[in-house]
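[1] I need the structure of the sequence given here:
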Amino acid sequence: MTTATASAPSGAPSDATSGLGAGAPRRGIAGKIVDRLGSGAVQVVMVILGLFWLVPTLGLMVVSLRTNQVNSAEGWWTIFTKPAELTITSYKNLLSGGFSASFWNTVLITVPTTVLVIGIAAMAAYAFAWMEFPGRDTAFLVVVGLLIVPIQIALIPIAVLYGNVGIFGSIPGVVLFHVAFGLPFAIFLLRNFFVGIPASLLEAARMDGASEWKIFASVVFPLGKPAIASLGIFQFLWVWNDMLIALVFADTGNQPMTKYLQSQMRQFGSNMDILSSGAFLSLIIPLILFFAFQRYFVQGMMSGSVK
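    Below you'll find the predicted structure:
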């Protein structure tokens, strides 16, 4: 009885080597760095760096809670041994002055600007992404081109225009300027997000008899919440912290917080308590907004990274 042994051809790969090419591709240096960034030690280091990054904010808060005499005599870090030096007198003086009016002026400028930019940009982005009309691509290229137009070149022409129509120095004039220069980026951002929505969802809605407005309101806008939230945070922060437009287009009676605090810089040595408390109060609303929409903000930043 003979036993036949089948041997593999000389050119065929053996079992030991046949699986070498079927595994995951070799990771480069960048891939190895990314893997290590997820380790516990690196996360601890990042937390420590984040705490150090917050040290100036902590110092600002401490300075705002002490008198000018104490701040001039010693550094803010001495508060850990002298907690009795903390007082809210500077906040009382700040709120009893012109800061309260400038705070509400900032709200009246920032909130309408953010709402208008999001509303107009979302509708325009939907049209550029999913509606066919003559000159669509050309119009979108014009919008993209407006991204590189600097604000400074429009200050004088817009100021002359505002003077002719009688809105120079008013809050609506500041709002219109922010809306005009906020729309190009907003349309560009939302259009790139909306175009990634599956076309089958829109076609199904059209087959059910939904109009374009219904599709936008019921399908596109809800699905675009992450990108819209990200845009809202960016736009809110840009307008909230703006000083250039306020200096040019806002009168003293309509000045936002940034212009009010800038006017206090002329007496920097004598009103450090006003500046520090005003600057710290200006941080509160953006922080609340960011933490309230943090989940949508992260989703908006990560959208498009996974297909």
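[2] contacts, neighbours, all on C-alpha from now
    Fine.
[3] what's in contact with stretch 47-63?
    Asn71, Trp76, Trp77, Ile79, Leu86, Asp273, Ser276, Ser277, Phe280 (C-alpha atoms under 8 Å, 6 or more residues apart in numbering).
[4] contacts only, for the fifth one.
    Residues in contact with Leu86 (C-alpha under 8 Å, 6+ apart) are Val62, Leu65, Arg66, Ile79.
[5] surely the third one and Tyr91 touch.
    It stands for Arg66. No. The pair Arg66 / Tyr91 is not scored as a contact, 10.1 Å apart, by C-alpha atoms under 8 Å.
[6] quick one: which of those two has more around it?
    Each of Arg66 and Tyr91 has its neighbours counted (other C-alpha atoms under 10 Å); Arg66 has more, 24 against 18.
[7] quick one: the strands in the chain?
    In the chain, no strands are defined using DSSP state E.
[8] ok, Gly98 - how many residues close by?
    The burial count for Gly98: 14, using other C-alpha under 10 Å.
[9] now do the contacts for it.
    Tyr260.
[10] cool, and Thr67?
    Contacts for Thr67 (C-alpha under 8 Å, 6+ apart) come out as Thr87, Thr89, Ser90, Asp273.
[11] now with 6 Å?
    Residues near Thr67 by C-alpha atoms under 6 Å, 6 or more residues apart in numbering: none.
[12] same question, Asn93
    Asn93 neighbours (C-alpha under 6 Å, 6+ apart): none.
[13] please repeat the previous calculation with a cut-off of 10 Å.
    By C-alpha atoms under 10 Å, 6 or more residues apart in numbering, the contact set of Asn93 is Phe99, Asp273, Ile274, Ser277.
[14] the closest residue to the last one other than its chain neighbours and Phe133, how far apart?
    Leaving out its chain neighbours, the residue that sits closest to Ser277 by C-alpha to C-alpha, 6 or more residues apart in numbering is Ser64, at 4.5 Å. The spacing between Ser64 and Phe133, counted by C-alpha to C-alpha, to the nearest Å, is 56 Å.
[15] now the helices for the stretch 201-307 of the chain?
    Remark: helices assigned in the stretch 201-307 of the chain by DSSP state H, counting those that start in this stretch are 212-215, 221-223, 225-240, 244-249, 257-264, 272-292, 294-302.
[16] and this one, please, so the two structures can be compared:
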Amino acid sequence: MTSVLGAAARGAPAADPPDDPGGGPGDGDPVPRRPLAARLVARMGGPVVRIVLTAVAVFWLLPVLGLLVASLRPGEDGARSGWWTVFTAPAQLTLANYAALLSDGVVLGSLWNTVLIAVPSTVLVVAIGALAAYALAWIEFPGRDWVLIGVVALLVVPVQVALIPVARLLGGIGLYGSVPGVVLFHVAFGLPFAVFLLRNFFAGIPRDLLEAARMDGGRELRIFWRLVLPISLPAVASLAVFQFLWVWNDLLVGLVFADESSAPITVALRSQLRQFGGNVDVLASGAFLSMIVPLAVFFAFQRHFVQGVLAGTTR
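    Sure, this is the predicted structure:
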């Protein structure tokens, strides 16, 4: 550098500087063409793509609109013509179907049974799964890795395999055909996924943060409650939404393990399918009523749900 500056001061031509080790393109070099995948990703936010996605979303919501309209039509009109005829004859819309549904003790009882099944199943799975996941992630104990392997192995066990053994077990302890029996089944099959999901999220928390809390005298339960849970709220909310939707929309477990007095709304609606032609108004209004609760839960936790789903991609 000194020789270059001295030569410039004496008026002598300076030596050419060494080649750029970075090998960057010069001003006259052509700009490299981006790959096809990169160009497609760049166009994803364009107006054409947004219009197409909006059209797909509207088309996807057509069955929901049809169910809503069918639930507001009298039974004879629903059996005689399609729901789209309401646009030419809107006077046929009525709330009589919902009034009759809400005055039906069987439907209201099944809807209440669904709440009694879904809420405890969700709370127990989230609470037990979070405690077990924290232990598997941050507490050293003998056989921890084998326990984790067992949890992962339980993820591939289908529900159908356990129907008969669990039915015999619940019958032996007097819980078959009751709401607690259905709750226990959902909790048992929801825990492996809960532990696996939350353990992976808890393991991503910086170790220094937990070590600092332990050095300040915090016990494991206090660290879990005051530190880990607030950080992991998106993952916990995602698990709660998943578990609640699975249990609320379940038919197989309720059909096998619940009797008439403890049957959920899905089983009650299935019993109306025996006379589908004469029960379109009952089925439509009952199905739409049972769909309102999970939709409300999803939209209430939507922000945390999206954060929990995307958490693994932002680490």
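[17] TM-score of the superposition?
    The TM-score (TM-score structural alignment, normalised by the length of structure 1) is 0.94; 303 aligned residues with a C-alpha RMSD of 2.1 Å.
[18] one step back: compare Ser64 and Phe133 of structure 1 (neighbour count), which wins?
    For the pair Ser64 of structure 1 and Phe133, the greater number of neighbours falls to Ser64 (28 against 9), based on other C-alpha under 10 Å.
[19] quick one: what's aligned to the more buried one in structure 2?
    Correspondence of Ser64 of structure 1 to structure 2, assessed by TM-score structural alignment: Ser71.
[20] so how far is Val86 of structure 2 from that match?
    In this view, Ser71 of structure 2 and Val86 of structure 2 are 12 Å apart by C-alpha to C-alpha.
[21] do the same with Tyr176 of structure 2
    45 Å.
[22] those two: which has the busier surroundings?
    Neighbours around Tyr176 of structure 2 and Val86, counted as other C-alpha under 10 Å, are more numerous at Tyr176. The numbers are 20 against 17.
[23] list the residues that contact the more buried one.
    Val166, Ala167, Arg168, Leu169, Leu170, Val182, Val256, Phe257, Ala258, Asp259.
[24] redo that, cut-off 6 Å
    Taking C-alpha under 6 Å, 6+ apart, one finds Leu170 in contact with Tyr176 of structure 2.
[25] that one pairs with which position in structure 1?
    Looks like Tyr176 of structure 2 aligns to Phe168 there (TM-score structural alignment).
[26] which of the contacts of stretch 47-63 of structure 1 count as buried?
    In terms of neighbour count (16 or more other C-alpha atoms under 10 Å), the buried residues within the contacts of stretch 47-63 of structure 1 are Asn71, Trp76, Ile79, Asp273, Ser276, Ser277, Phe280.
[27] would you mark the buried spots in stretch 274-289 of structure 2?
    Within stretch 274-289 of structure 2, the residues scored as buried using 16+ other C-alpha under 10 Å are Asn279, Val280, Asp281, Val282, Leu283, Ala284, Ser285, Gly286, Ala287, Phe288, Leu289.
[28] that should have said stretch 155-162 of structure 2, apologies.
    Per 16+ other C-alpha under 10 Å, stretch 155-162 of structure 2 contains no buried residues.
[29] please tell me which residues of structure 1 that stretch aligns onto.
    Stretch 155-162 of structure 2 corresponds to residues 147-154 in structure 1, going by TM-score structural alignment.
[30] what do you get for stretch 268-277 of structure 2?
    Stretch 268-277 of structure 2 maps onto residues 260-269 of structure 1, going by TM-score structural alignment.
[31] can you check stretch 216-227 of structure 2 too?
    Stretch 216-227 of structure 2 lines up with residues 208-219 of structure 1 when matched by TM-score structural alignment.
[32] show me how far the matching stretch is from its chain's centre.
    Centroid separation between stretch 208-219 of structure 1 and its chain, computed with C-alpha atoms, centre = their mean, to the nearest Å, is 29 Å.
[33] kindly report the same for stretch 131-138 of structure 1.
    With C-alpha atoms, centre = their mean, you get 29 Å for stretch 131-138 of structure 1.
[34] what range does it cover in structure 2?
    Taking TM-score structural alignment, stretch 131-138 of structure 1 hits residues 139-146 over in structure 2.
[35] not counting sequence-adjacent ones, nearest residue to Phe249 of structure 1?
    Excluding the flanking residues, the one nearest Phe249 of structure 1 by C-alpha to C-alpha, 6+ apart is Gly169, at 4.9 Å.
[36] can I get the contacts of Leu86 of structure 1 in CSV including distance to Val47 of structure 1?
    CSV is the format used below for the contacts of Leu86 of structure 1 (distance: C-alpha to C-alpha, whole Å):
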residue, distance to Val47 of structure 1
Val62, 22
Leu65, 26
Arg66, 29
Ile79, 24
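[37] top helix in structure 1 by residue count?
    If you go by DSSP state H, structure 1 has its longest helix at helix 99-130.
[38] now that one against helix 272-292, angle please.
    30 degrees (axes from the mean of the first three to the mean of the last three C-alpha atoms, to 10 degrees).
[39] which one of the buried ones among the contacts of stretch 47-63 of structure 1 sits closest to Asp15 of structure 1?
    Here the nearest of those to Asp15 of structure 1, counting by C-alpha to C-alpha, is Phe280; it sits at 67.7 Å.
[40] just give me the match in structure 2 for the closest one.
    So, by TM-score structural alignment, Phe280 of structure 1 is matched to Phe288.
[41] before we move on, what about Ala229 of structure 1?
    Using TM-score structural alignment, Ala229 of structure 1 pairs with Ala237 in structure 2.
[42] and Ser103 of structure 2? What does it align with in structure 1?
    Checking TM-score structural alignment: Ser103 of structure 2 goes with Ser96.
[43] and its match, how far is that from Leu51 of structure 1?
    Distance, Ser96 of structure 1 to Leu51 of structure 1, by C-alpha to C-alpha: 33 Å.
[44] now do Phe181 of structure 1
    Counting by C-alpha to C-alpha - Phe181 of structure 1 and Leu51 of structure 1 are separated by 35 Å.
[45] Lys259 of structure 1 too?
    Distance from Lys259 of structure 1 to Leu51 of structure 1, by C-alpha to C-alpha: 30 Å.
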